[in-house]
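A.B. asks: what's the 3D shape of this:
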Amino acid sequence: MSHQAESSDSKSGKKDFSTAILERKKAANRLIVDEAVNDDNSVVSLHPATMEKLQLFRGDTILIKGKKRKDTVCIALADETCEEPKIRMNKVVRSNLKVRLGDVVSVHQCPDVKYGKRVHILPFDDTIEGLTGDLFDAYLKPYFLEAYRPVRKGDHFLVRGGMRSVEFKVVETDPGEYCVVAPDTEIFCEGEPVRREDEDRLDEVGYDDVGGVRKQMAQIRELVELPLRHPQLFKSIGVKPPKGILLYGPPGSGKTLIARAVANETGAFFFLINGPEIMSKLAGESESNLRKAFEEAEKNAPSIIFIDEIDSIAPKREKTHGSLRGELFLNS
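C.D. replies: Take a look at the predicted model:
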């Protein structure tokens, strides 16, 4: 009896992956985004006590992780007026992290950022219309002069100069994805301006855009995200990862949204199959359509195949008129 109780206690004490996801927000390095007092693209402010907890010193370069697998590097400064569970950052940093005020980010030490040998930076086309003169001398040189700014490949930043602001994108960095722009770093700005991309695309949905299904999201992440991001774990213990999940619920409850969020957060290729559209009256054509979809997903592995209204592909013999719909969620 005592052995059974002990076994039960050890089971309840052991945390699974989904529980860890639910409790992640309690970690000391998880901070709430607040508006910056000092509008600097390279600086974030934290309370001195928070910096002490995270073993950070004034001027340290830190890695900040936001939504949709976005991260950036900034300089950490202490600010006693900043509340302890918060981190102050300006609009540019928030945009690079795909976060808004009140969202949660995680802060990590980043001691291995090297001085850059060279960086390639280009302006956005819509911010330089009608602008004449040398962009390097007018904007980039004064912006980076003796500032030792950390930059990340893919980040955007805004530089104010004269009567207008110009937005730039860090196209390439050497070495690595992060580096510090030092006085001897070569800054290249030759090339065609960057065309403005649509930042609000539907396929950029992330976990934080899905509301009201926190428990279900944690379970799905355990079943899908872990095998996609850490396949070696399953290989080492000889366990086959789950290959499919059936999501069911009324139309509009967020089944497709959840699948898109998982695909974006894990970096997997997303392939949507509409059940009724793939069906054909011609013999063998439906199977051929499905086979092509799976072959395409295999070429782009790791992939997530989402089959919408799977009941139309494999219906029950007796006709049913229920309001629930099923979606199959496969990862390969």
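A.B. asks: make it CA atoms for all contacts and neighbour counts henceforth
C.D. replies: Fine.
A.B. asks: F271: what secondary structure?
C.D. replies: strand (DSSP: H, G, I helix; E, B strand; the rest coil).
A.B. asks: quick one: contacts for the nearest residue to it once chain neighbours are set aside?
C.D. replies: Computed as CA to CA, 6 or more residues apart in numbering, the closest residue to F271 that is not its neighbour in sequence is I305, at 4.8 Å. Taking CA atoms under 8 Å, 6 or more residues apart in numbering, we find I305 in contact with F270, F271, L272, I273, F294, A297, F329, L330, N331, S332.
A.B. asks: Just give me how far the helix or strand hosting I305 sits from the chain centre.
C.D. replies: Using DSSP states H and E, I305 sits within strand 303-308. Computed by CA atoms, centre = their mean, to the nearest Å, the separation of strand 303-308 from the middle of its chain amounts to 20 Å.
A.B. asks: For the helix ranked longest in the chain, name the packing helices and strands.
C.D. replies: Once the chain is assigned using DSSP state H, the helix that runs over the most residues is helix 285-299. When contacts are defined as 3 or more CA pairs under 8 Å, 6 or more residues apart in numbering; DSSP states H and E, helix 285-299 sits against strand 269-274, helix 275-278, strand 303-308.
A.B. asks: of the ones you listed, which approaches S236 most closely?
C.D. replies: Of all these, it is strand 303-308 that lies closest to S236, at 21.6 Å by CA to CA.
A.B. asks: quick check: angle from that closest one to helix 285-299?
C.D. replies: Counting by axes from the mean of the first three to the mean of the last three CA atoms, to 10 degrees, strand 303-308 lies at 150 degrees to helix 285-299.
A.B. asks: Please name every helix or strand in contact with whichever helix or strand comes after strand 303-308.
C.D. replies: The helix or strand immediately downstream of strand 303-308 is strand 325-331, counting by DSSP H and E. Counting contacts by 3+ CA pairs under 8 Å, 6+ apart, strand 325-331 is packed against strand 244-249, strand 303-308.
A.B. asks: Apart from its neighbours in sequence, what residue is nearest V43?
C.D. replies: I75 (4.8 Å).
A.B. asks: ok, that neighbour - contacts?
C.D. replies: Applying CA under 8 Å, 6+ apart, the residues contacting I75 are S42, V43, V44, G59, D60, T61, I62, R149, P150.
A.B. asks: One more, so I can put them side by side:
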Amino acid sequence: MASGADSKGDDLSTAILKQKNRPNRLIVDEAINEDNSVVSLSQPKMDELQLFRGDTVLLKGKKRREAVCIVLSDDTCSDEKIRMNRVVRNNLRVRLGDVISIQPCPDVKYGKRIHVLPIDDTVEGITGNLFEVYLKPYFLEAYRPIRKGDIFLVRGGMRAVEFKVVETDPSPYCIVAPDTVIHCEGEPIKREDEEESLNEVGYDDIGGCRKQLAQIKEMVELPLRHPALFKAIGVKPPRGILLYGPPGTGKTLIARAVANETGAFFFLINGPEIMSKLAGESESNLRKAFEEAEKNAPAIIFIDELDAIAPKREKTSCSGRLMARWSGALYHSC
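C.D. replies: Predicted structure coming up:
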């Protein structure tokens, strides 16, 4: 029989690698209640998760997107499903039929102040006071939980206006109470800017690379998201990986997807652009890139077209000296 210490070590090393039944993972279904702050579960599922009506929960969707909502019971909802409206789904970057995770979030504090701004194309032609017509009635004694980055829809005055949560205090989420100060001053947010964030690439946007993605997740994502796991079992994670293949096969796309899914800072280095004819300048450029990434850790540095700066030995007489300098720069930067 294994000792307690051995079993603890085994649990640490395999807990996030094993496929297991997780009752907090639920299938997204259409909401009957159109409230932006509410999600619904069956009563048996709420009992299983030890949730009570009106509890605040943290939802996790795709691309590391999160939302905080109030949970209610719904007798018509299946045990394996969670009902949410389109606004919540968009904030989580999920569609009907996708899987999200849910967990209690009892430590959400009342907000001191929040800053929200409208999306520009939803306020065209509106001359009234946005706070009085839309925000005040929406938040009045509703005790709505919100998260920085959320977009919510408010109906009023024969129009529907979309607002984005720019900042919360405390951050990143809080409950809007009667004494929470709501700021809505500032230029409206451009729709195209918001669409860019919606179009961030994730794992689901990459097809035909399932085997490669599984390996990359193990070597890159696990160390970034669970560094304590590697420290506990005494294993040093890889410091870098080499993606090789013909142009257009998705190498840069995969790197961006990993950065978005892990929330890591992404720094793209174009091999030909960083090269310089001046002695020592290429190494200086590389070192600056690593210093910038270090300031924004955790970070992923992607060196594109590596063959431009590290050609085959037989193709150039100076490649040995060049690679020696580059190796030194990389060694001191890592």
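A.B. asks: where exactly do the helices run in the stretch 1-150 of structure 2?
C.D. replies: 4-14, 43-48, 86-92, 130, 136-139 (DSSP state H, counting those that start in this stretch).
A.B. asks: so which of those gets nearest R313 of structure 2?
C.D. replies: Comparing these by CA to CA, helix 4-14 comes nearest, at 41.0 Å.
A.B. asks: Return the set of buried residues in the closest one.
C.D. replies: L12, S13 (16 or more other CA atoms under 10 Å).
A.B. asks: need the contact list for the residue nearest the centre of structure 2.
C.D. replies: Nearest to the geometric centre of structure 2 sits R64, at 2.7 Å (CA atoms, centre = their mean). By CA under 8 Å, 6+ apart, the residues touching R64 of structure 2 are N260, E261, T262, G263.
A.B. asks: and what of E281 of structure 2?
C.D. replies: E281 of structure 2 touches M275, counting by CA under 8 Å, 6+ apart.
A.B. asks: In structure 2, which of the contacts of I305 of structure 1 still touch?
C.D. replies: Retained in structure 2 (both residues aligned by TM-score structural alignment, their matches' CA atoms under 8 Å) from the contacts of I305 of structure 1: F270, F271, L272, I273, F294, A297.
A.B. asks: Select only the buried ones of these in ChimeraX?
C.D. replies: Selecting the buried subset of the kept ones among the contacts of I305 of structure 1 in ChimeraX, with 16+ other CA under 10 Å as the burial test, is done by:
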select :270,271,273,294,297
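A.B. asks: and the longest strand anywhere in structure 2, what other elements does it pack with?
C.D. replies: With DSSP state E applied, the strand covering the greatest number of residues in structure 2 is identified as strand 159-169. Judged by 3+ CA pairs under 8 Å, 6+ apart, strand 159-169 of structure 2 is in contact with strand 113-118, strand 144-147, strand 151-156.
A.B. asks: And it, how far out from the chain middle?
C.D. replies: 19 Å.
A.B. asks: can you check stretch 233-251 of structure 2 too?
C.D. replies: 21 Å.
A.B. asks: can you pull the contacts of V181 of structure 2?
C.D. replies: Contacts of V181 of structure 2 (CA under 8 Å, 6+ apart): K112, R113, I114.
A.B. asks: now, which of these sits nearest E167 of structure 2?
C.D. replies: I114 (5.7 Å).
A.B. asks: Identify the residue nearest the equivalent of that closest one over in structure 1 in space, chain neighbours excluded?
C.D. replies: Aligned counterpart of I114 of structure 2 in structure 1: V119 (TM-score structural alignment). Ranked by CA to CA, 6+ apart and with sequence neighbours excluded, the top spatial neighbour of V119 of structure 1 is T173, at 4.5 Å.
A.B. asks: tally of neighbours for S286 of structure 1?
C.D. replies: 16 (other CA atoms under 10 Å).
A.B. asks: oh, I was asking about V105 of structure 1
C.D. replies: 21.
A.B. asks: which residue lines up with it in structure 2?
C.D. replies: That one, V105 of structure 1, aligns with I100 by TM-score structural alignment.
A.B. asks: That match contacts D29, doesn't it?
C.D. replies: No: counting by CA atoms under 8 Å, I100 of structure 2 stays clear of D29, with 10.7 Å between them.
A.B. asks: quick one: the equivalent of E186 of structure 1 over in structure 2 from Y110 of structure 2, how far?
C.D. replies: Structural correspondence for E186 of structure 1 with respect to structure 2 (TM-score structural alignment): V181. Per CA to CA, to the nearest Å, V181 of structure 2 is found 11 Å from Y110 of structure 2.
A.B. asks: How about A142 of structure 2?
C.D. replies: 12 Å.
A.B. asks: Overlap in contacts, those two.
C.D. replies: With CA under 8 Å, 6+ apart, A142 of structure 2 and Y110 have common neighbours V176, A177.
A.B. asks: If you count surrounding residues, which of those two has more?
C.D. replies: Legend: neighbour count by other CA under 10 Å for A142 of structure 2 and Y110, higher for Y110 (19 against 13).
A.B. asks: That one against Y173, yeah?
C.D. replies: No: at 9.1 Å, Y110 of structure 2 and Y173 do not qualify as touching, with contact defined as CA under 8 Å.
A.B. asks: now the helices and strands packed on strand 159-169 of structure 2 in JSON lines, with distance to A228 of structure 2?
C.D. replies: Converted to JSON lines, these look like this (distance: least, CA to CA, whole Å):
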{"stretch": "strand 113-118", "distance to A228 of structure 2": "34"}
{"stretch": "strand 144-147", "distance to A228 of structure 2": "27"}
{"stretch": "strand 151-156", "distance to A228 of structure 2": "33"}
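A.B. asks: Looking at these, spot the one closest to I16 of structure 2.
C.D. replies: strand 144-147 (26.6 Å).
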